[in-house]
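**Q** what follows is a protein structure lacking sequence information:
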């Protein structure tokens, strides 16, 4: 079911942020649906999304973060496929989604049975997204969108496979996704994913991946990857792998 994405006005966003403590009961129960059509909450973005698909988000409590994020990243990435990276850095879009269209998911996934005293901090972390880092790593929906976007950028032919590699564990995700310098360089990022697939040692243990990434940082300082061809990058990564294994 296709629908139009909406976003909040600056005034509505500021009001919400200033009322987190007084709204604890709302966050733990029925939410903010009554405000969905208010002018400050209902500004059209001119971008279509798959409302039905977004509604299939898995709300269950995960045994591991990576396990549940894999399926949900695919859902959010595909449901909001028309959203551009520029718009995806707009907090007001994500705040609307987490308070209205995906409120039930966000509440159950990130608040659950938390006590009243813990709710404000959880709300600030996962219902709001002030700044690129929080949008990429913390907000309930935007972090999932960015997972899929990065996977799609690194491997447009098979983003699902790339996503599975990136989200094998939460630690691998943080070491890969949070390195903006690398994921903004598609050639090196794609090559790292290829190595993760072809060399099981790299992701067999979280410590292996951390060591590998440290080796990449150490050996890659000063290298202009944009001027290297695929074979040169792959040879460089093999050197990084050999170096990492000596440190493991």
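**A** Here it is on my side, so go on. This one's a predicted model, so the numbers in the text were calculated from it and none came from an experiment.
**Q** could you use CA atoms for every contact and neighbour count after this?
**A** Will do.
**Q** secondary structure element holding residue 44?
**A** strand 43-50 (DSSP states H and E).
**Q** what do you get for residue 75?
**A** Here residue 75 sits within helix 65-79, counting by DSSP H and E.
**Q** ok and that helix relative to strand 43-50, angle-wise?
**A** Computed by axes from the mean of the first three to the mean of the last three C-alpha atoms, to 10 degrees, the angle separating helix 65-79 from strand 43-50 equals 110 degrees.
**Q** name the helices or strands packed onto helix 65-79?
**A** Helices and strands touching helix 65-79, by 3 or more C-alpha pairs under 8 Å, 6 or more residues apart in numbering; DSSP states H and E, are strand 43-50, helix 51-54, helix 142-154, helix 159-166.
**Q** what about versus this one:
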């Protein structure tokens, strides 16, 4: 059984510096995992119960959103639950992208030919390079684990969400990953790590889904919820009141769109 590792900080810094200089970019265009010496790695505390899964690529070509749900479940099952401190370890995600899932990362997020775009793409999807939640949400593997972590059977983590219990523990994971606009406009926002607000928003989006195309609503509603979080503690509202608040905003957006 292969172990999970993290890169040593010095190794991570060297990788990043080679990308910044441009010297390391050609390696990202070549197939296969990156090679690291044992002294460049540290063992991760969690020992997997099975080998790393094979992640799907649509029709053997570039991976698309249609494979994200299945891949996310595979990643979460393999890595298992982690503390959020462990799950923010940039050294872990860098190793995962460069070793067991290098070909997946390369196929899902092809490296552009333009040098600047290539550097930006590599840092977005192979590293957790920048500060904040956006870097984790853009990482090729980290985004999949976090999507499940925040949405899997949320009523098990927050009793206030009990009224939203579903038969499928991954119902909200499917809502989140089933549409890239939903993923982008929710997890990229400041409230994206707040499970209660995120789940309530996904529930409201799902309720409105049958009535209209979700994309305009998602973008507008996520923006308004994000603004509301700056002056109201939405996560302290009873869940029905929180849902009613979001549904009222969604109705306003629909009315304004209908009038144009």
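**A** Perfect, I can see it now. None of these values were measured; they are calculated from a predicted model.
**Q** still on that earlier bit, and the helices and strands packed on helix 65-79 of structure 1, which is most packed in?
**A** Compared across these, helix 142-154 shows the largest average neighbour count, a mean of 24 (mean count of other C-alpha atoms under 10 Å).
**Q** hang on, the earlier thing: figure out which of the helices and strands packed on helix 65-79 of structure 1 is closest to residue 13 of structure 1.
**A** Shortest distance between residue 13 of structure 1 and the helices and strands packed on helix 65-79 of structure 1, using C-alpha to C-alpha, is found for strand 43-50: 12.3 Å.
**Q** the closest one vs structure 2, average distance?
**A** Compared with structure 2 after fitting, strand 43-50 of structure 1 has a mean deviation of 1.9 Å; criterion: mean C-alpha distance after the TM-score superposition for structure 1.
**Q** strands along the stretch 1-150 of structure 2, start to end?
**A** Under the criterion DSSP state E, counting those that start in this stretch, the stretch 1-150 of structure 2 contains strands at 5-7, 41-43.
**Q** who's in contact with residue 183 of structure 1?
**A** Applying C-alpha atoms under 8 Å, 6 or more residues apart in numbering, we find residue 183 of structure 1 in contact with 150, 154, 176, 177, 189.
**Q** neighbours of the equivalent of the fourth one over in structure 2, how many?
**A** Meaning residue 177 of structure 1. Correspondence of residue 177 of structure 1 to structure 2, assessed by TM-score structural alignment: residue 187. As a burial measure, residue 187 of structure 2 scores 24 neighbours (other C-alpha atoms under 10 Å).
**Q** so residue 187 of structure 2 is in contact with residue 137, correct?
**A** Yes: with contact defined as C-alpha atoms under 8 Å, residue 187 of structure 2 counts as touching residue 137 (6.8 Å).
**Q** for the strand holding residue 44 of structure 1, packing partners?
**A** When contacts are defined as 3+ C-alpha pairs under 8 Å, 6+ apart, strand 43-50 of structure 1 packs onto strand 2-7, helix 65-79.
**Q** check which residues of stretch 18-31 of structure 1 are buried.
**A** For stretch 18-31 of structure 1, a neighbour-count test (16 or more other C-alpha atoms under 10 Å) marks 20, 21, 23, 24, 27, 28, 31 as buried.
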